[in-house]
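In: Structure for this input, please:
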Amino acid sequence: MQYSNKYAEMAKSGLVIYEPTTGKFFTKDAKERRTKVDHKGYLRFGVNGYGMVIAHRAAWAIHYGEIPKQHIDHIDGDKTNNRIDNLRLCTHNQNQHNQGIRKNNKSGFKGVSWMKSLRKWQAQICCNSKVKHLGFYDEKEDAARAYDKAAIEIHGEFAWTNFRE
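Out: Down below sits the predicted model:
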């Protein structure tokens, strides 16, 4: 069974009920399905005959009746929030732009790092697999604002900004 067909067939089977406003999944007898967070932070649950399924792909398949060939992005960056209004189609690159701060980040801001030799904060952003330098700053918050401005210009609605509203 192909990856995408698995979700389309499961959606048609009626074995899983999806509540789009809450993002929760239920069995056909209205019991909430137990989910597990996988090693990448996504919710998964088991369905008899289909194995473990990824919750956001199941949500999309059940709600829209098909699984797209594109990626599905969690708008708010929360991989466990599978409300339909938090899911959108995207390319691989767009999905990468909407990533938050990495675990090994030391500045506390995306796109900001300390330049020891200059004793200044550096702002940079990745665009089309190339790093673009945005300047050096005395304050890391100023570097973070420079990153945010560039991210909105370059990545648009998929920009993950440091000062989120």
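
In: CA only for contacts and neighbour counts going forward, please
Out: Will do.

In: ok, which stretches of the chain are strands?
Out: Assigned by DSSP state E, the chain shows strands spanning 16-19, 24-27, 36-37, 43-47, 51-54, 71-74, 87-90, 112-115, 120-127, 130-137.

In: Between these, which one is closest to Thr80.
Out: strand 43-47 (5.7 Å; Cα to Cα).

In: Do a quick rundown of the helices in this structure.
Out: For the chain, applying DSSP state H gives helices covering 3-13, 55-64, 92-97, 140-155.

In: I figured Ile125 was touching Ala143, is that so?
Out: No: here Ile125 does not reach Ala143: they are 11.0 Å apart, not a contact under Cα atoms under 8 Å.

In: out of those two, which sits in the busier spot?
Out: The residue with the greater number of neighbours, taking Ile125 and Ala143 and applying other Cα atoms under 10 Å, is Ala143; the counts read 25 against 20.

In: buried set for stretch 41-52?
Out: Of the residues in stretch 41-52, those buried by neighbour count under the rule 16 or more other Cα atoms under 10 Å are Tyr42, Leu43, Arg44, Phe45, Gly46.

In: Another for comparison:
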Amino acid sequence: MIKISIKGGDVFLDDEDFEIFSGKIWHVASNGYVVHGHTLLHRQILGLRPGDGLDVDHRNGIRSDCTRKNMRICTRSQNQANRGPATCCKSGMKGVTWYRGKWQAKITHMQCDIYLGRFESKELAQEFYQLAAEMLYGEFAYHLRPEQQNGNVRD
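Out: Just a heads-up that it's a prediction; the model follows:
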């Protein structure tokens, strides 16, 4: 694996993909993706073309980590399943909100909200969300990362 500092941040890629990267001026955009004009590095590495209807999921949530072990081709729905909590999320946990004096868990599947219950602790609400996510999304279920265990939201 290679770590290269470029305008906007660092990019991580496998040794064998350095040739794709070299010879162009790349930068890390404000949304975290590594770009050259309108070309997204992660899509180029995986051989995807604009308009093909496919997405690339970054398993660890770090968009500038373009190593092959971190990327997988997926549908838009699968990619959204592995998305972390919104930055405005007060609980710091995906699917968990404070509602009428308790922590509420809900999950969205096939454009429908599924109510999972109200709980005394946000940790218990998170456990219910996580079980539902694993049942519905399988390997694409979002998992709280170690730095988020105390409610810290990822950048």
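
In: TM-score for the pair, please.
Out: Both chains were compared after superposition, and using TM-score structural alignment, normalised by the length of structure 2 their TM-score is 0.75; 131 aligned residues with a Cα RMSD of 2.3 Å.

In: Compare the strands of structure 1 and give me the one nearest Asn162 of structure 1.
Out: Among those, the nearest to Asn162 of structure 1 by Cα to Cα is strand 112-115 (9.9 Å).

In: who wins for proximity to Asn5 of structure 1 among the strands of structure 1?
Out: Taking Cα to Cα as the measure, the strands of structure 1 were each checked against Asn5 of structure 1, and strand 51-54 came out nearest at 12.0 Å.

In: can you list the residues that contact stretch 11-26 of structure 2?
Out: Identification of contacts with stretch 11-26 of structure 2 by Cα atoms under 8 Å, 6 or more residues apart in numbering yields 1-7, 28, 34-36, 41, 44-45, 64-68.

In: Trace His109 of structure 2 over to structure 1, please.
Out: Alignment note: His109 of structure 2 maps to Cys127 in structure 1; criterion TM-score structural alignment.

In: Next: Leu131 of structure 2.
Out: The alignment partner of Leu131 of structure 2 in structure 1, by TM-score structural alignment, is Lys149.

In: again, but for Val28 of structure 2
Out: Structural alignment (TM-score structural alignment) places Val28 of structure 2 against Val37 in structure 1.

In: Kindly report the same for Gln78 of structure 2.
Out: Residue-level alignment of Gln78 of structure 2 against structure 1, with TM-score structural alignment as criterion, gives Gln94.

In: got a list of what the residue lying closest to its match once chain neighbours are set aside touches?
Out: Setting aside the residues directly before and after it, Gln94 of structure 1 is nearest to Phe158 in space (Cα to Cα, 6 or more residues apart in numbering), at 6.0 Å. Contact analysis of Phe158 of structure 1 by Cα under 8 Å, 6+ apart lists Ile75, Gln94, Asn95, His97, Asn98, Ile152.

In: Give the closest residue to the first one in space, chain neighbours not counted.
Out: In this structure, Ile75 of structure 1 finds its nearest non-sequential neighbour in Asn86, 5.2 Å apart by Cα to Cα, 6+ apart.

In: can I assume the one you found is in contact with Asp76?
Out: Yes: contact status for Asn86 of structure 1 versus Asp76: in contact at 6.7 Å, counting by Cα under 8 Å.

In: Pick out whichever of those two has more residues nearby.
Out: Neighbours were counted for Asn86 of structure 1 and for Asp76 using other Cα under 10 Å; Asn86 has more, 19 against 13.

In: Quick check: that one vs Trp60 of structure 1, distance?
Out: Here the criterion is Cα to Cα, to the nearest Å. By it, Asn86 of structure 1 lies 11 Å from Trp60 of structure 1.

In: Could you give the number of residues near the residue nearest to Leu48 of structure 2 when sequence neighbours are not counted?
Out: The shortest distance from Leu48 of structure 2 to any non-neighbouring residue, by Cα to Cα, 6+ apart, is to Leu54 (7.6 Å). Close neighbours of Leu54 of structure 2, defined as other Cα under 10 Å, add up to 15.
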